[in-house]
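Visitor: sequence first, predicted coordinates after that:
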Amino acid sequence: MQIQPTAAQLKLLEPLISRPRLAPYIAATTSPQAAMELYLWNVRVSAAFAEVIALTEIILRNAMADQLAAAYGTAWYAQAELFDDRTIRGFHSTWRNINMPTDPKTGKPEAKTLRTVPAGKLVAESTFGCWVNLLDKGGTRGEGPYRKNVDYDSTLWRKSLHKAFPNSGGKRTTVFTTASHVRSLRNRAAHHEPLIDGVPLPGQTDRRGRTRRLTLTDAHADVLRLVEYIDKHVATWLGQTSRVPELLRTRP
């Protein structure tokens, strides 16, 4: 059900949302009521994006995890020699936050080991950013004289992850760029940030030095494209059922 408040209800909502949060919408419109209508549209379009991204995230991580397990074993994530420090920190954080069931005999949580924690548990609870990072070129591991470069292109991608994206053309950079765009969109929508001016891409600037932005149409296309790299038929279905295009057409 869409939020369709009356003019009086919009006026009541305004002070509850806060003036600073409404500032971008006020700047983009001609009246407080119009600003509130645009704000609520932003809420709706964020929710619509969240629907398609939720499925995309699950499809992505399962496809990647399947190929990593096939190449490196079920506990692939425990092989530290494969990863850079950034990835290791990500998996360590996930591991630390996994809650274990209570042992009825002792009344204490079960021991957290590779045997007691199913691989699927770590896969499901790792962040989207962690999966996107596995598609990057890789960073470094260790410190001082033990510091070494970790090349994901020649290890993770060529040995396993390229198989997760049969329709991508085989280039890691292609998949990483698309996945990074989806991550930027996901983070912005999840944190209720404005989407009315598109999706800012961290670290990217145009010729004038301004932060580069994706239009919402292009951002939606990138979500579907990421799924298409894995399965074209699912991407087609997702595009046909997504609420995003209609909302973009009906922006206040």
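Guide: On my side now, so go ahead.

Visitor: please make it C-alpha for all contacts and neighbour counts, starting now.
Guide: Will do.

Visitor: please enumerate the helices of the stretch 151-252 of the chain.
Guide: In the stretch 151-252 of the chain, the helices defined using DSSP state H, counting those that start in this stretch lie at 158-159, 172-190, 216-230, 232-241, 244-249.

Visitor: the ones you listed: which one's closest to residue 40?
Guide: Taking Cα to Cα, helix 244-249 is the member of the helices of the stretch 151-252 of the chain nearest to residue 40, at 11.5 Å.

Visitor: what packs against that closest one?
Guide: On a contact count with 3 or more Cα pairs under 8 Å, 6 or more residues apart in numbering; DSSP states H and E, helix 244-249 meets helix 32-72, helix 216-230.

Visitor: what about versus this one:
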Amino acid sequence: MRDYKLCCDGDELRALDLYVWNMQVSAAFGETIGFLEVALRNTLAGRMHARHVRKRRSGSWLDDPAGELAPRARADIAEARRRVLGKRKPLTADQVITELNFGFWRFLLANQYRTTLWPDLLRGFAHIPGSDQRSALDGRVRRLHDLRNRLAHHEPVWNKPLEDRARDARDVLGYLDPVAASWWNDRHCRIEALLDACPVVRPRA
């Protein structure tokens, strides 16, 4: 509680209020990032499948028959397959895809794929503006992935630029599907209300 107390000038009750608020806003970001992760995963998996079919390759894109994926990505796929088998589920592409973590999908947007995978993946983001689209998307997803890792380890986030991360999430969802983004943000996202209710004045950067 040390950092919370320091922020609250030693007032233990205010520090506890801030601690509880941190838990609440963390949960709200977890909900939104979880929704975004599923949407991103489904989009990227769909584009990778379409690319695989267009190039008339055998098997599944997860087999990486052309050797286009980085060693780390291939290792993630192998681990996902082991998890599927460990759960005694059928080793289908859909089951493997559900076992791949956010980091796997994030790294498909990396600069190393800009001339190979990206031109096909871009088709999944019909509403992304600007000229350097890959870099803009990659930066936003990378920052959300970093935040998600903090949330997973129950680390404090009250002193992070949460308004910026909320904007990143809104942007990425909008790039994917503006209708789904509006539905989520208007009806289910709790982040904005919680940011307005923070019991202390937080840093913005």
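Guide: All right, it came through fine. Everything numeric in this text was worked out from a predicted model, so none of it was measured.

Visitor: what's the TM between chain one and chain two?
Guide: TM-score for the superposed chains, counting by TM-score structural alignment, normalised by the length of structure 2: 0.86, backed by 189 aligned residues with a Cα RMSD of 1.7 Å.

Visitor: still on that earlier bit, can I get the helices of the stretch 151-252 of structure 1 in CSV including mean neighbour count and distance to residue 45 of structure 1?
Guide: Formatted as CSV, those follow (neighbours: other Cα atoms under 10 Å; distance: least, Cα to Cα, whole Å):
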stretch, mean neighbour count, distance to residue 45 of structure 1
helix 158-159, 15, 37
helix 172-190, 19, 9
helix 216-230, 21, 10
helix 232-241, 14, 14
helix 244-249, 14, 6
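
Visitor: please produce TSV containing the ones you listed, extended by distance to residue 54 of structure 1.
Guide: Converted to TSV, the helices of the stretch 151-252 of structure 1 look like this (distance: least, Cα to Cα, whole Å):
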stretch	distance to residue 54 of structure 1
helix 158-159	27
helix 172-190	9
helix 216-230	10
helix 232-241	11
helix 244-249	14
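
Visitor: tell me which of these sits nearest to residue 133 of structure 1.
Guide: Proximity to residue 133 of structure 1 (Cα to Cα) singles out helix 172-190 among these, at 8.2 Å.

Visitor: tell me which other helices or strands that closest one touches.
Guide: helix 32-72, helix 128-133, strand 199-205, helix 216-230.

Visitor: okay if I get the ones you listed as TSV plus distance to residue 141 of structure 1?
Guide: Below are these laid out as TSV (distance: least, Cα to Cα, whole Å):
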stretch	distance to residue 141 of structure 1
helix 32-72	19
helix 128-133	14
strand 199-205	23
helix 216-230	28
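
Visitor: so for residue 247 of structure 1, which of those sits nearest?
Guide: So among these, helix 32-72 is nearest, using Cα to Cα, at 6.3 Å.

Visitor: whereabouts in structure 2 does that closest one align?
Guide: Aligned by TM-score structural alignment, helix 32-72 of structure 1 corresponds to residues 12-52 of structure 2.

Visitor: now that stretch on structure 1. Mean distance?
Guide: Its aligned residues in structure 1 lie a mean 0.7 Å from stretch 12-52 of structure 2 after superposition (mean Cα distance after the TM-score superposition for structure 1).

Visitor: tell me how many other residues crowd the corresponding residue of structure 1 for residue 95 of structure 2.
Guide: Counting by TM-score structural alignment, residue 95 of structure 2 lines up with residue 121 in structure 1. Neighbourhood size, residue 121 of structure 1 [other Cα atoms under 10 Å]: 12.
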